[in-house]
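Participant: need coordinates for the following:
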Amino acid sequence: MTPPLRLDGVTRRYGEVTALDDIGFELESGSLTGLLGPNGAGKSTLVNLAAGLRRADAGTVRLFGGDPRDAVNRVALGMTPQQTGLPDTLRVGEVVRFVAGHFPDPVPAGELLDRFGLAGLERRQTGGLSGGQKRRLVLALAFAGRPRLVLLDEPTTGLDVEGRRALWDAVREFHAGGGTVLLTTHYLDEIESLAQRVVVLAGGRIRADGDVDTVRGTVRRSRVTLRAATLPELPGVEHTERDGDRWTLHTADADQLVRDLVGSGAPFADLGVAQASLEDAFLTLTGADR
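Facilitator: Take a look at the predicted model:
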């Protein structure tokens, strides 16, 4: 079966900056993939190449087996870019119907607006919407054409908790119906809640690719937590966090650290050991903890 999206040996440069460097990437039909990376990692560039908004300097990009710059290959694609603009004088319903008119079997406007918590706003001018309502409308438009693949580039930025939950529910419903999702976000809880697969991108290259547990497992790091008034200097501690008498020690060898702690004779209580979190893995893989 032809994958919804495939990149082979893709490189994209902006002047002297290489945003993507010989990337190979494929989405399976019906998958929900989270794309993580720091600012400037190349996430938006990858999304824009997939949507046909940019051209690769080298390699090939295939959307449903064809060139994404060809409009016929984008009929089954929905997208929410990071930066969006809505015409202030148009009403919400007019915007929805305009976008829906580009698709053969769009979702009825009322149903779409209700799904994203915008019921009753069909006659409101977009210029009169709150920031969160505008963001919800832009998100709704990605699903207007009953897409098979949606590209969501940091979709919940600027949304309140209710808005984020509404989007999560919509994404889950879409995915449960067989839809394919590529989601970029800075919110790690979003990835852990939604994604089956996590791809970590940094410096234009893929640093890790797998399910959440697999990505966590790429980092040999644990957290040792305890309560103590003071602590002696212990070998093997990579990073220390303190909140009152609560200590969190990051280490590659928790067993040895605990042995050293006990051997030091220092008094402590409430000892706990946990494996690396997705945040730990993300920071290590992207070099953000250095």
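Participant: for the rest of this, base every contact and every neighbour count on C-alpha atoms.
Facilitator: Fine.
Participant: in contact with the closest residue to Leu271 other than its chain neighbours, which residues?
Facilitator: Excluding its sequence neighbours, the residue lying closest to Leu271 (CA to CA, 6 or more residues apart in numbering) is Leu226, at 4.4 Å. Applying CA atoms under 8 Å, 6 or more residues apart in numbering, one finds that Leu226 lies in contact with 246-248, 268-272.
Participant: surely Leu27 and Arg6 touch.
Facilitator: Yes. Counting by CA atoms under 8 Å, Arg6 is a contact partner of Leu27 at 6.5 Å.
Participant: my read: Ala19 touches Val47, true?
Facilitator: No. Taking contacts as CA under 8 Å, Ala19 lies outside contact range of Val47: 11.9 Å.
Participant: quick one: Leu137 is in a helix?
Facilitator: Yes. Assigned with DSSP: H, G, I helix; E, B strand; the rest coil, Leu137 falls within a helix.
Participant: what about the helices in the stretch 51-200 of the chain?
Facilitator: 92-100, 109-115, 131-142, 161-176, 188-194 (DSSP state H, counting those that start in this stretch).
Participant: for the comparison step, fold the sequence that follows:
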Amino acid sequence: MEVVSNVLNWFSSNILQNPAFFVGLLVLIGYALLKKPAHDVFSGFVKATVGYMLLNVGAGGLVTTFRPILAALNYKFQIGAAVIDPYFGLAAANNKIAAEFPDFVGTATTALLIGFGINILLVALRKITKVRTLFITGHIMVQQAATVSLMVLFLVPQLRNAYGTAAIGIICGLYWAVSSNMTVEATQRLTGGGGFAIGHQQQFAIWFVDKVAGRFGKKEESLDNLKLPKFLSIFHDTVVASATLMLVFFGAILLILGPDIMSNKEVITSGTLFNPAK
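Facilitator: Modelled structure (predicted):
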């Protein structure tokens, strides 16, 4: 019994409470259930684990990179500026939540595991449930399980127990299974029978748009038939498109702020940022 307890404690400390490895484990299980080759299972695990680690590094980097710009905007125009991208505040949010709710990470990851199990069960019983999709977008699963967990822990203190964790897991599992299953038909039509569905943040929107789009447009006017100048074809690459937009957007801001402000260490290192509490 002690051996089992030690194994569970090790798994909880090193996997359940370590989102990067937990996401990797989910992808590994998902690929294995999809009967992918062993090398694909391994590469999927590595990509998911390293990707989440890079996400955390990137989130911290965004704070360091954008803070001088926000401080300079406040200094020159006396306006409060805040970045609304959730990844911008990811690192700070994680630290704050961990301090306020020490059991948060364990609750969220356990709920995630329960939810993933519910999703697998619903797919296994697809003849009854009609669910055909397994949600394996690991970082989104972590985000959604964490969001629901925080809402429950904060709003309903009575559920800060095993029952609350199980309830969160069931809610997440049902949402992942049903919402991704709603995108099957739309995705199949769009990809010409690609054999996959969407598991992200916008499943209900995809389903809704698929139902109403035919009333407002024509198939002949689809994106595939859109004629653009040849030089714009470079923007089919999302990396090129994103980098170009960021260059234009932030380049314009930096030009407006000017070198005098952006080179002033007192402004960019100690400027007052927007405080939503005020």
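Participant: what TM-score do we get after superposing?
Facilitator: Superposed pair, TM-score by TM-score structural alignment, normalised by the length of structure 2: 0.22. Supporting alignment: 110 aligned residues with a CA RMSD of 6.5 Å.
Participant: just tell me which of the helices of the stretch 51-200 of structure 1 ends up closest to Gly59 of structure 1.
Facilitator: Of all the helices of the stretch 51-200 of structure 1, it is helix 131-142 that lies closest to Gly59 of structure 1, at 27.1 Å by CA to CA.
Participant: ok and the closest one relative to helix 161-176, angle-wise?
Facilitator: Interaxial angle, helix 131-142 of structure 1 versus helix 161-176 (axes from the mean of the first three to the mean of the last three CA atoms, to 10 degrees): 10 degrees.
Participant: now do the SS call for Gly34 of structure 1.
Facilitator: Taking three-state DSSP, the label given to Gly34 of structure 1 is strand.
Participant: quick check: it touching Leu182?
Facilitator: Yes. Judged on CA under 8 Å, Gly34 of structure 1 makes contact with Leu182 at a distance of 6.0 Å.
Participant: and Gly9 of structure 1, how far from Gly131 of structure 1?
Facilitator: 39 Å (CA to CA, to the nearest Å).
Participant: what of Ile206 of structure 1?
Facilitator: As judged by CA to CA, Ile206 of structure 1 and Gly131 of structure 1 stand 33 Å apart.
Participant: quick one, which of these two is more surrounded?
Facilitator: More crowded of Ile206 of structure 1 and Gly131, by other CA atoms under 10 Å: Ile206, with 23 against 14.
Participant: for the more buried one, which non-adjacent residue is closest in space?
Facilitator: Closest to Ile206 of structure 1 by CA to CA, 6+ apart is Val200, at 5.8 Å.
Participant: what's the neighbour count on Gly163 of structure 1?
Facilitator: Neighbours around Gly163 of structure 1, by other CA under 10 Å: 19.
Participant: any idea which helix is longest in structure 2?
Facilitator: Identified as the longest helix of structure 2 according to DSSP state H is helix 38-77.
Participant: where exactly do the strands run in structure 1?
Facilitator: 5-14, 17-27, 32-36, 58-63, 77-80, 149-153, 180-184, 197-202, 205-210, 222-227, 237-243, 246-251, 269-275 (DSSP state E).
Participant: any chance of those in a markdown table, plus distance to Arg115 of structure 1?
Facilitator: Listed next are the strands of structure 1 as a markdown table, based on distance: least, CA to CA, whole Å:
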| stretch | distance to Arg115 of structure 1 |
| --- | --- |
| strand 5-14 | 27 |
| strand 17-27 | 26 |
| strand 32-36 | 20 |
| strand 58-63 | 27 |
| strand 77-80 | 16 |
| strand 149-153 | 16 |
| strand 180-184 | 18 |
| strand 197-202 | 26 |
| strand 205-210 | 31 |
| strand 222-227 | 40 |
| strand 237-243 | 42 |
| strand 246-251 | 42 |
| strand 269-275 | 38 |
